[in-house]
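In: got a predicted model here, sequence first, then my questions.
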Amino acid sequence: MHLKVNRFIKWLILTVIAIVTLVIVALTVSPWPSAYLVSRLFSGPVVIQDTTSYDVAKQHVIIQKNILYPSSQSKNTLDVYTPKAMSKPTTLVIWVHGGGYVGGDKSGVQEFATRLVNDTHVAFISINYQTAPAAIYPSQVKQLNDAVLFLKKDARLRERYNFQQTILGGDSAGAQIALQYAAVQTNSQYAKSLGMARVLHVNQLRATVSYCGPLDLQQIRHEKSASIMMKWFINTVAWSELGTQKWQSSTALQQASLVQHVNKAFPPTYITDGNIYSFQSQGMAFANRLRELDVSVESRFFNAQSEKVSHEYQFNYKTKIAQQTYIETRNFVNRFK
């Protein structure tokens, strides 16, 4: 009996070692397992934070979901939010969702979109795109271009939306994608380096909005976080999106770092970020560069000594800081619509 117990324990230990080894190997040779785990962080149901304001706003907003736009990539759908009382072509806000490039969904901004449309009477387009590692850089910014081309070419949409007044925005990874697209529209040399043609004229692009966006991605090469989880997250996202385990030396990382690619033609911009597990230093670098170029910038950042503000704080409308950021965003959109 004792011998059988020892054999079982030995077998169990060897099995555990084998499983752990397989997991380590899987995480080492491919970004897919880790990317799947990260994507699950963004797969929860949409939870309305300020139900009172949302319930009022949704009475005045029409939502058309899962409209298909032509693209060689999958997840090529978008949601359209428009005010019920719309008598003429209206300003268009095109929004790209976050999710660390590997997850997320257009439905995640439902509360924000509904309230903004009600309060400013713009039209709001929330776009889905194929995430990494199934699609690697610069697939997402090119798929955003597919969506914009669809919006411009559809006759019914052209009658409803004023493309002379377009605002681009996004949250987290989506902010980087959206503002990179804005850089493509305003910098011909940069557009050429990406093999893209400009679709929106400089005068059509009225403004951009960045919520917690990694706008100077090259900074992640020097990330000194003591958190093992944060290091794992950064490596997973960068490897998945840039398509190489040696992403630190990737030319794509430099190309996707927007600070060095903006010029004086970049549109007025609203930028905000939290100071915990987020990209505030990148947002600050981007804001400073725009100011050097005499581009109009409104920013909201936080002093870590006075308050701790987490990534994507702006959508938690139960908090005063999120409420204030929404007011600033609403006023910014009203000014440039």
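Out: Looks like it came in fine. Numbering: from 1, shown residues only.

In: from now on I want contacts and neighbour counts done on CA atoms only, so please keep to that.
Out: Fine.

In: just the strands in the stretch 201-337 of the chain please.
Out: Counting by DSSP state E, counting those that start in this stretch, one finds strands in the stretch 201-337 of the chain at the ranges 205-211, 269-272, 297-300.

In: go through the chain and flag its longest helix.
Out: In the chain, with assignment by DSSP state H, the single longest helix is helix 2-29.

In: rewinding a little: now the strands of the stretch 201-337 of the chain in a markdown table, with mean neighbour count and distance to Ser250?
Out: Listed next are the strands of the stretch 201-337 of the chain as a markdown table, based on neighbours: other Cα atoms under 10 Å; distance: least, Cα to Cα, whole Å:
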| stretch | mean neighbour count | distance to Ser250 |
| --- | --- | --- |
| strand 205-211 | 26 | 24 |
| strand 269-272 | 23 | 26 |
| strand 297-300 | 17 | 30 |
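
In: can I get those strands in TSV including distance to Ser53?
Out: Converted to TSV, the strands of the stretch 201-337 of the chain look like this (distance: least, Cα to Cα, whole Å):
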stretch	distance to Ser53
strand 205-211	21
strand 269-272	22
strand 297-300	23
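
In: circling back: next one: the longest helix of the chain to chain centre, how far?
Out: For helix 2-29, the distance between its averaged C-alpha position and the chain's averaged C-alpha position is 40 Å (Cα atoms, centre = their mean, to the nearest Å).

In: swap in stretch 135-143?
Out: Its chain's C-alpha centre and that of stretch 135-143 lie 13 Å apart, by Cα atoms, centre = their mean.

In: next: stretch 29-44.
Out: 16 Å.

In: now do it: distance from first to last residue.
Out: 28 Å (Cα to Cα, to the nearest Å).

In: ditto for stretch 190-207
Out: From start residue to end residue, stretch 190-207 stretches across 19 Å - Cα to Cα.

In: what sits up against stretch 62-81?
Out: Applying Cα atoms under 8 Å, 6 or more residues apart in numbering, the external contacts of stretch 62-81 come out as 61, 82-84, 106-107, 113-114, 117, 123-130, 135, 143, 146-147, 150.

In: ok, and for the longest helix of the chain, which residues are buried?
Out: Residues of helix 2-29 classed as buried: none (neighbour count, 16 or more other Cα atoms under 10 Å).

In: use this one as the comparison:
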Amino acid sequence: MDPELEPFTALFPPADLSDPPASRKILAELTASIPVDTTGLDIEERMVPGEPEVPIRIYRPQDANGAIVWLHGGGFVMGDLDTEQPWAATLARNSGATVISVAYRLAPENPFPAAHDDVYATVLWVAEHADELGLDPARIAIGGHSSGAGIAAAVALRVRDEQSAPIRFQLLHQPGLDDRQISWSATNFTDTPFVTRGKVSQMWAHYLGDTPATPYAAVARATDLSGLPPAYIATAEFCPNRDEGIEYALRLLRAGVPVEMHQWPGTFHGSHVILSAEISQRQNAELGAVLRRALT
């Protein structure tokens, strides 16, 4: 493990999602201690029409270069607009893109397809209201962290299938893509920091409920990946999700989709939040630089 990250592993909460309300409270308390720099950003909250409406928070840099519909992580169970604010604001500042952070419905109270439908509705709304929002409809990306990245990839698949909106790029950071947990990392990383095999099992059980997994729930199940938007995929070395992210990148490449893949050595799932570590600084900076280039 990266020597700058290792001392912080004991500070992360237990890898357990058996009590979702308690897990949400812990995440909110941890995130509240992270400094947020919103310098140069115009921040606006809106509601995307629907049943129910979907809350979003828009971060607009000056002279914004494109936009991204951005989805927080949290194992489908945790996270909201406030817990994601440090990362959404950082991404907006580093990329120069308008970041549209989405408060999709959380499991287990709202299992699949609730979150997927919220995000899909948001993508359609952003594309349809691009002029009103001051966006170029040809320069809209989608992405997220962890479970949010998994939802982003699945929504990109649905958009392709239904040809419903232009998505230019996918920014997938440590994505959770496969409920089956059949990769080497999913099988062997049973006790890694913050995310373990057991926690991943809980995450998918909460998200799927009694519904059998489909490609729109777990995009690794999709058989045809051709025609999807170009993608950037980042994985952490000591993470159960690592190999499914790498395999998905390879499958996209084999389907003719341009992909940039970065496997960050010495890191674990969520370690990018340790801002004092040099490798975390590079990870966060790279997300912004990649998005800036993709939308230019």
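Out: Received the coordinates, thanks. The structure displayed is predicted, hence computed values, not measured ones.

In: related to what we said a few turns ago, out of the contacts of stretch 62-81 of the first structure, which are inside strands?
Out: Residues of the contacts of stretch 62-81 of the first structure located in strands (DSSP state E): 61, 82-83, 123-127.

In: nearest to Thr90 of the first structure, out of the strands of the stretch 201-337 of the first structure?
Out: strand 205-211 (12.9 Å; Cα to Cα).

In: matching residues in the second structure for that closest one?
Out: The alignment of strand 205-211 of the first structure onto the second structure (TM-score structural alignment) spans residues 167-173.

In: what's in contact with the matching stretch?
Out: Taking Cα under 8 Å, 6+ apart as the criterion, the residues outside stretch 167-173 of the second structure that touch it are 138-146, 149-150, 152-153, 156, 159, 229-235, 287, 291, 294-295.

In: ok, 7 Å please
Out: 138-146, 149, 229-235, 294 (Cα atoms under 7 Å, 6 or more residues apart in numbering).

In: quick one, helices of the stretch 201-337 of the first structure?
Out: 228-242, 251-256, 280-292, 320-336 (DSSP state H, counting those that start in this stretch).

In: report the inter-axis angle for the third one versus strand 205-211.
Out: Put plainly, it is helix 280-292 of the first structure. 160 degrees (axes from the mean of the first three to the mean of the last three Cα atoms, to 10 degrees).

In: what's the mean deviation for helix 280-292 of the first structure versus the second structure?
Out: Once the two structures are superposed, the average separation between helix 280-292 of the first structure and the matching residues of the second structure is 1.0 Å (mean Cα distance after the TM-score superposition for the first structure).

In: flag every buried residue along the following helix or strand past the longest helix of the first structure.
Out: Of the helices and strands lying after helix 2-29 of the first structure in sequence (DSSP states H and E), the nearest is helix 32-40. For helix 32-40 of the first structure, the buried set under the neighbour-count rule, 16+ other Cα under 10 Å, comprises 32, 34-35, 38-39.

In: which is the succeeding secondary structure element to helix 32-40 of the first structure?
Out: Proceeding C-terminally, helix 32-40 of the first structure gives way to helix 51-58 as the next helix or strand, assigned by DSSP H and E.

In: neighbouring contacts of that next one?
Out: So helix 51-58 of the first structure is in contact with 111, 114-115, 118, going by Cα under 7 Å, 6+ apart.

In: now, which of those lie within helices?
Out: For the contacts of helix 51-58 of the first structure, secondary structure assignment (DSSP H) places 111, 114-115, 118 in helices.

In: by neighbours, which of those wins?
Out: Within these, Thr114 tops the neighbour count with 26 neighbours, counted by other Cα atoms under 10 Å.

In: quick check: that one vs Lys224 of the first structure, distance?
Out: Thr114 of the first structure is 38 Å from Lys224 of the first structure, by Cα to Cα.

In: now which residue in the second structure aligns to Val117 of the first structure?
Out: With TM-score structural alignment defining the correspondence, Val117 of the first structure maps onto Ala92 in the second structure.

In: and that match, how many neighbours?
Out: For Ala92 of the second structure, which is what you asked about, the neighbour count (other Cα under 10 Å) is 28.

In: pretty sure it is touching Thr98, no?
Out: Yes. With contact defined as Cα atoms under 7 Å, Ala92 of the second structure counts as touching Thr98 (5.9 Å).

In: what residues are shared contacts of those two?
Out: The contact lists of Ala92 of the second structure and Thr98 share 59, 61, where a contact means Cα under 7 Å, 6+ apart.

In: pull the contacting residues for the aligned residue in the first structure for Ala213 of the second structure.
Out: Using TM-score structural alignment as the criterion, Ala213 of the second structure maps onto Ala252 of the first structure. Contacts were defined as Cα under 7 Å, 6+ apart; by that measure Ala252 of the first structure touches Leu242.

In: from Val96 of the first structure, how far off is Ala252 of the first structure?
Out: Counting by Cα to Cα, the separation of Ala252 of the first structure from Val96 of the first structure is 20 Å.

In: try Val333 of the first structure
Out: If you go by Cα to Cα, the gap between Val333 of the first structure and Val96 of the first structure works out to 16 Å.

In: and those two? Which one has more around it.
Out: Shown here are Val333 of the first structure and Val96; by other Cα under 10 Å, Val96 has more neighbours (28 against 23).

In: that one matches what in the second structure?
Out: In the second structure, the position corresponding to Val96 of the first structure is occupied by Leu71, as judged by TM-score structural alignment.

In: what about the closest residue in space to Cys212 of the first structure that isn't next to it in sequence, how many residues nearby?
Out: Computed as Cα to Cα, 6 or more residues apart in numbering, the closest residue to Cys212 of the first structure that is not its neighbour in sequence is Asp273, at 4.3 Å. Close neighbours of Asp273 of the first structure, defined as other Cα under 10 Å, add up to 29.

In: now for the alignment partner in the second structure of Asp273 of the first structure: which residues touch it?
Out: Taking TM-score structural alignment, the alignment pairs Asp273 of the first structure with Thr235 from the second structure. Taking Cα under 7 Å, 6+ apart as the criterion, Thr235 of the second structure is in contact with 173-174, 242, 245, 262-264.
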